[in-house]
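K.L.:
dropping a prediction and its sequence here:
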Amino acid sequence: MRRRQLLALTPAAALAACTAEEPSQGPGADGPGGSSDGSSDRGGAEGTSSQEPSAASSAPTTTEPPTAAERLLETLSPRELAGQLVLVGIPAGSEIPEQVLTEHHAGGIFLLQVWESAEAVDRTVARARELSRSGLPALIAVDQEGGQVRMLRGDTARKTPSAETLGEQGTEAVTEAYTSIGEDLAARGIQVAFSPVADVVDPALGDANEPVGGLDRGFGTEPEAVGECVAAATTALAAQGIGATLKHFPGLGRVQKNTDFSAEGIEDEVTGPEDPFLQSFRAGIEAGAQLVMMSSAIYPQLEAGVPAMFSAAAIQDLLRDGLGFEGLVVTDDIGAAKAVAAVPVPERATRLLEAGGDVVLTADASLTGELVDAIEGWAARSPEQEQRVRESAGRMLALKEQLGLLQG
């Protein structure tokens, strides 16, 4: 694959490989030095010199100047590269532990639990800026879907309906609600919404689907209609400068239990590479979603016994190669979630990277150092693994640049 070939290159060489202009070829050209009949074309009729430059050899080769993210990537230490691949949850009413950003250089934070004071949110966002290294600002994210899943309430954000209600009302209602969400997040200095939910709920389960149907978090049970709502939400957030996160790939609509609270009842025996329930994720990707959150559930049709967030079949083969997603792939919570409790903490980060993912989310801030240590140590073991970490850090920095956090 082209992506894998670029991993072997230095960032500067990869940039040149991606941006050099292709030589122009005239009609019937087979390549440099050849004619359409396969002859070497050394001698020209009527004394034409064979030394005259061809269109291919005279075409200029140009490269685009490096972006702010690419320039910054070249300056980061191994510790800073590793830290960019961790997002840390900060519960309402608590302070950001200083070492999360000063020592471990976490890529950013996300707001946990319910925040009802705009002043408290603003203070936390400002503190994240103060603790971050100059020129390497923290990304700020929050779960803000509407309905029951709204971390910002009170005077921090307006109330919006659940996805289930919005799905019944149609895409205009979705656009209105997610425009409101985007405006409220932008006003608080937050760049990423961990929404919209792209899961299609199995109508045979309905509310028995605890993580989505039971909480009214899904736009519906029909993939095409859900996809239209997901695209509308993604577009509305982008219009306010907010990055959308499609979740929970490849879908939680067919499991019974919530992966946050259970390691049982979280297998989806149906979803596979050609599943129509993937249509909603494809719609969100085509609408420009910049992040995808992986499910912690298990999908035997993709990779038996392996949570999707640790599965190369789910991330690399299906999401990236199959659906063409090139943005930031993040986990659901790996800090407190029961679904991954049996996995050693360091492996929760390195297995994601091995599978082709980028960033781990931990609701337990005390795990930050251990996760960053694991990523830094893993990168030091081989040039290929170091480049894998650089690739993901590059995606994080590119996202920060797209969302206006990096200086040009």
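P.N.:
Noted; the coordinates are in hand.
K.L.:
contacts and neighbour counts: CA atoms only from here.
P.N.:
Will do.
K.L.:
quick one: the helices in the stretch 51-200 of the chain?
P.N.:
Residue ranges of the helices in the stretch 51-200 of the chain, as given by DSSP state H, counting those that start in this stretch, are 55-58, 68-73, 78-83, 98-102, 118-131, 163-169, 171-187.
K.L.:
mind listing what's buried in the second one?
P.N.:
Judged by neighbour count (16 or more other Cα atoms under 10 Å), helix 68-73 contains these buried residues: 69, 70, 71, 72, 73.
K.L.:
contacts for that helix, please.
P.N.:
Contacts to helix 68-73, defined as Cα atoms under 8 Å, 6 or more residues apart in numbering, come from residues 11, 81, 390, 393, 394, 397, 398, 400, 401, 406, 407, 408.
K.L.:
contacts only, for the second one.
P.N.:
By that I understand residue 81. If you count contacts by Cα under 8 Å, 6+ apart, residue 81 has them with 73, 376, 389, 390, 393.
K.L.:
show me the two of these that sit farthest apart.
P.N.:
Across the contacts of residue 81, no pair lies farther apart than 73 and 376, at 15.2 Å, counting by Cα to Cα.
K.L.:
mind putting the contacts of helix 68-73 into a markdown table with distance to residue 301 and secondary structure?
P.N.:
Listed next are the contacts of helix 68-73 as a markdown table, based on distance: Cα to Cα, whole Å; DSSP: H, G, I helix; E, B strand; the rest coil:
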| residue | distance to residue 301 | secondary structure |
| --- | --- | --- |
| 11 | 36 | helix |
| 81 | 34 | helix |
| 390 | 31 | helix |
| 393 | 30 | helix |
| 394 | 31 | helix |
| 397 | 33 | helix |
| 398 | 33 | helix |
| 400 | 35 | helix |
| 401 | 37 | helix |
| 406 | 41 | coil |
| 407 | 44 | coil |
| 408 | 44 | coil |
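K.L.:
winner for burial among the helices of the stretch 51-200 of the chain?
P.N.:
Mean neighbour count, computed with mean count of other Cα atoms under 10 Å, is highest for helix 78-83 among the helices of the stretch 51-200 of the chain, reaching a mean of 24.
K.L.:
on that earlier part again, are any of the contacts of helix 68-73 buried, and which?
P.N.:
Buried among the contacts of helix 68-73 by 16+ other Cα under 10 Å: 11, 81, 390, 393, 394, 397, 398, 400, 401, 406.
K.L.:
tell me which of the residues you listed is nearest to residue 218?
P.N.:
Nearest to residue 218 among the buried ones among the contacts of helix 68-73, with distances taken as Cα to Cα, is residue 400, at 28.1 Å.
K.L.:
so that closest one makes contact with residue 407?
P.N.:
No - with contact defined as Cα atoms under 8 Å, residue 400 does not count as touching residue 407 (9.9 Å).
K.L.:
who are the contact partners of residue 330?
P.N.:
Shown in contact with residue 330 (Cα under 8 Å, 6+ apart): 291, 292, 293, 294, 357, 358, 359, 360, 361.
K.L.:
specify which member of these is nearest to residue 117.
P.N.:
Nearest to residue 117 among the contacts of residue 330, with distances taken as Cα to Cα, is residue 361, at 23.8 Å.
K.L.:
assign the closest one to helix, strand or coil.
P.N.:
The three-state assignment at residue 361 reads strand, by DSSP: H, G, I helix; E, B strand; the rest coil.
K.L.:
here's the one I want to compare it with:
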Amino acid sequence: MRQRVRWWSAGAGVAIVLAGLAVRSATDDGPPSTAAGASAPPSMSASVSSSPPSPPAVPACAGAVGRLSLGERAGQLLMVGTPVDRPRGLRAAVRRHHLGGVFLAGRSKRPAAALRADIAALQGDAAMPLLVALDQEGGSVQTLKGPDFPLIPSARRLGAGPKAVLRDTVRDNAGRLARVGVSVNLAPVADTVPAGLGEGNPPIGAFHREYGSDPGGVAEDVRTVVPASQGAGVLTILKHFPGLGRVRANTDTSTRAVDRTATVGDAYLEPFVAGIDAGSAGVMISSASYPRLDPEAIAAFSRPIVTGLLRDRFGYTGLIMSDDLGAAQAARAVPVGQRAVRFVRAGGDLVLTIRPQDAGPMTAALIAQARANPAFAARVDDAALHVLEAKQRAGLIRC
């Protein structure tokens, strides 16, 4: 029987032992910013030596993955939503499905102390510390408000102002989140909305979520946001790769979100490259369609986009998570469990669903596919490794 010792927290520290694994622990808008220039995607290079090749480095958390059961590994690949005003309702699912993370959904003006207590209760039910995430972008998309969480200007407004204001705003917000136990902010938005489209872009422009209409300017803002947030203790997730700024439908409410312009050399990819270069812990994959990148599947289910473009072409080695695959209309044609399987098979690591009832079908489908297919089982192990590495980077575990 696997030994499991409960982990505990004191202040900002967290400790756990798992089978010998040591763990520690507004919206006024100005004109969009403009900057010139677009950098090319980073290139991969290889060195040649006459000496025998050295053994490959073993990732720090690989041994930890090997000590998890298949069910535990599958559970680590899920981030499941729970109402921010009632997060303790997810406690049973955290225990039963070994969830990797929770997403605090909705809007709240609760005091920081109350939220901190609820997050601690969720963590107390987890054998492995949870990534705790929310949407705290600012403007219309701000989960936490009230006396302890001041209103944050929209990205469009911040992008039009001084970089120092952007940096200080993000840093202050991240510090407030870290103090209540939030370890991941699903931000920044790295999508560029063309000036001629603006609010005609339902998911981003309509809510002023973009930093600007020029990819070079957006890239500079993303370069500012990533270290400001992560330096204050909250991991960033670049979204929504490979870009939602040109679509004319919202993937949450429609199956017709299509970007027919995006290619592997698209200038609108520059902000994502900038965020990767800045060290963002994660990238979120959109659920829109990109026919010139993959005519067969939405981005979340596309191996050419997730693995071919993001992993191979851009050399990204961090955490890849999905946009919501629970309630979103863009994925409705696929059975719930298979949504998780298809995302992981495409190269994704962490499946986001805002519906708690999806945890069971998704974990069951991942386990069944891993048992039936050795290649998929290896993919599950690789995805779990990326999740654990993100937890280590958040200070939740030490491998």
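P.N.:
In hand now; what should we look at? Predicted model, so just to flag it, every value in this text is computed and none were measured.
K.L.:
what residue in structure 1 is paired with residue 274 of structure 2?
P.N.:
Matched by TM-score structural alignment, residue 274 of structure 2 corresponds to residue 283 in structure 1.
K.L.:
name the element that match belongs to?
P.N.:
helix 279-286 (DSSP states H and E).
K.L.:
any buried residues in that helix, and which?
P.N.:
Buried, per 16+ other Cα under 10 Å, within helix 279-286 of structure 1: 279, 280, 281, 282, 283, 284, 285.
K.L.:
go on, stretch 305-324 of structure 2?
P.N.:
Neighbour-count burial for stretch 305-324 of structure 2 flags 305-311, 314-316, 318-324 (criterion: 16+ other Cα under 10 Å).
K.L.:
could you find the counterpart of residue 263 of structure 1 in structure 2?
P.N.:
In structure 2, residue 263 of structure 1 lands on residue 255 (TM-score structural alignment).
K.L.:
now residue 96 of structure 1
P.N.:
Checking TM-score structural alignment: residue 96 of structure 1 goes with residue 89.
K.L.:
thought its match was touching residue 82?
P.N.:
Yes - counting by Cα under 8 Å, residue 82 is a contact partner of residue 89 of structure 2 at 7.2 Å.
K.L.:
neighbour count for these two, which is higher?
P.N.:
Using other Cα atoms under 10 Å as the criterion, residue 89 of structure 2 and residue 82 rank with residue 82 on top: 21 against 14.
K.L.:
and the helices in the stretch 251-399 of structure 2?
P.N.:
Using DSSP H, counting those that start in this stretch, helices in the stretch 251-399 of structure 2 cover 270-277, 303, 336-346, 359-372, 374-393.
K.L.:
of these, which stretch is the most buried?
P.N.:
Among the helices of the stretch 251-399 of structure 2, highest average neighbours (mean count of other Cα under 10 Å) belong to helix 270-277, with a mean of 26.
K.L.:
going by contacts, tell me the helices and strands next to that helix.
P.N.:
helix 215-231, strand 235-241 (3 or more Cα pairs under 8 Å, 6 or more residues apart in numbering; DSSP states H and E).
K.L.:
wait, residue 359 of structure 2 touches residue 97, no?
P.N.:
Yes - shown here, residue 359 of structure 2 and residue 97 form a contact pair, counting by Cα under 8 Å, at 7.0 Å.
K.L.:
residue 301 of structure 1 maps to what in structure 2?
P.N.:
Taking TM-score structural alignment, residue 301 of structure 1 has residue 292 as its aligned residue in structure 2.
K.L.:
pull the number of nearby residues for its match.
P.N.:
Applying other Cα under 10 Å, we find 13 residues neighbouring residue 292 of structure 2.
K.L.:
excluding its backbone neighbours, what's nearest it?
P.N.:
Leaving aside its chain neighbours, residue 292 of structure 2 sits nearest to residue 263 (5.8 Å; criterion: Cα to Cα, 6 or more residues apart in numbering).
K.L.:
now for the one you found: what does it line up with in structure 1?
P.N.:
Aligned by TM-score structural alignment, residue 263 of structure 2 pairs with residue 272 of structure 1.
K.L.:
its match contacts residue 302, correct?
P.N.:
Yes - shown here, residue 272 of structure 1 and residue 302 form a contact pair, counting by Cα under 8 Å, at 5.8 Å.
K.L.:
ok, those two, which is more surrounded?
P.N.:
Shown here are residue 272 of structure 1 and residue 302; by other Cα under 10 Å, residue 302 has more neighbours (23 against 18).
K.L.:
now do the contacts for that one.
P.N.:
Counting by Cα under 8 Å, 6+ apart, residue 302 of structure 1 touches 271, 272, 273, 313, 314.
K.L.:
how about residue 355 of structure 2?
P.N.:
80, 81, 82, 326, 327.
K.L.:
quick check: closest non-adjacent residue to the residue most central in space within structure 1.
P.N.:
For structure 1, the residue nearest the mean C-alpha position is residue 328 (2.3 Å; Cα atoms, centre = their mean). Closest residue in space to residue 328 of structure 1, ignoring its immediate chain neighbours: residue 291 at 4.8 Å, by Cα to Cα, 6+ apart.
K.L.:
how about the contacts made by the one you found?
P.N.:
243, 244, 245, 246, 327, 328, 329, 330.
K.L.:
let's see 10 Å
P.N.:
Contact analysis of residue 291 of structure 1 by Cα atoms under 10 Å, 6 or more residues apart in numbering lists 192-195, 243-247, 284-285, 325-330, 396, 399.
K.L.:
follow-up on the earlier one: shared neighbours of residue 359 and residue 97 of structure 2, anything?
P.N.:
Common neighbours of residue 359 of structure 2 and residue 97, using Cα under 10 Å, 6+ apart, are 75, 78.
K.L.:
quick one: residues contacting the residue sitting furthest away from the middle of structure 2.
P.N.:
In structure 2, residue 50 marks the outermost C-alpha relative to the chain mean, sitting 40.7 Å out by Cα atoms, centre = their mean. Residue 50 of structure 2 makes no contacts at all, as judged by Cα under 10 Å, 6+ apart.
K.L.:
still on that earlier bit, does the match of residue 96 of structure 1 touch residue 95 like I think?
P.N.:
No - between residue 89 of structure 2 and residue 95 there is no contact under Cα atoms under 10 Å: 11.7 Å.
K.L.:
please enumerate the shared neighbours of those two.
P.N.:
residue 122.
K.L.:
ok, the closest residue to residue 261 of structure 1 other than its chain neighbours - contacts?
P.N.:
Counting by Cα to Cα, 6+ apart, residue 338 is the residue found nearest to residue 261 of structure 1 once chain neighbours are left out, at 5.2 Å. Counting by Cα under 10 Å, 6+ apart, residue 338 of structure 1 makes contact with 258, 259, 260, 261, 262, 263, 264, 296.
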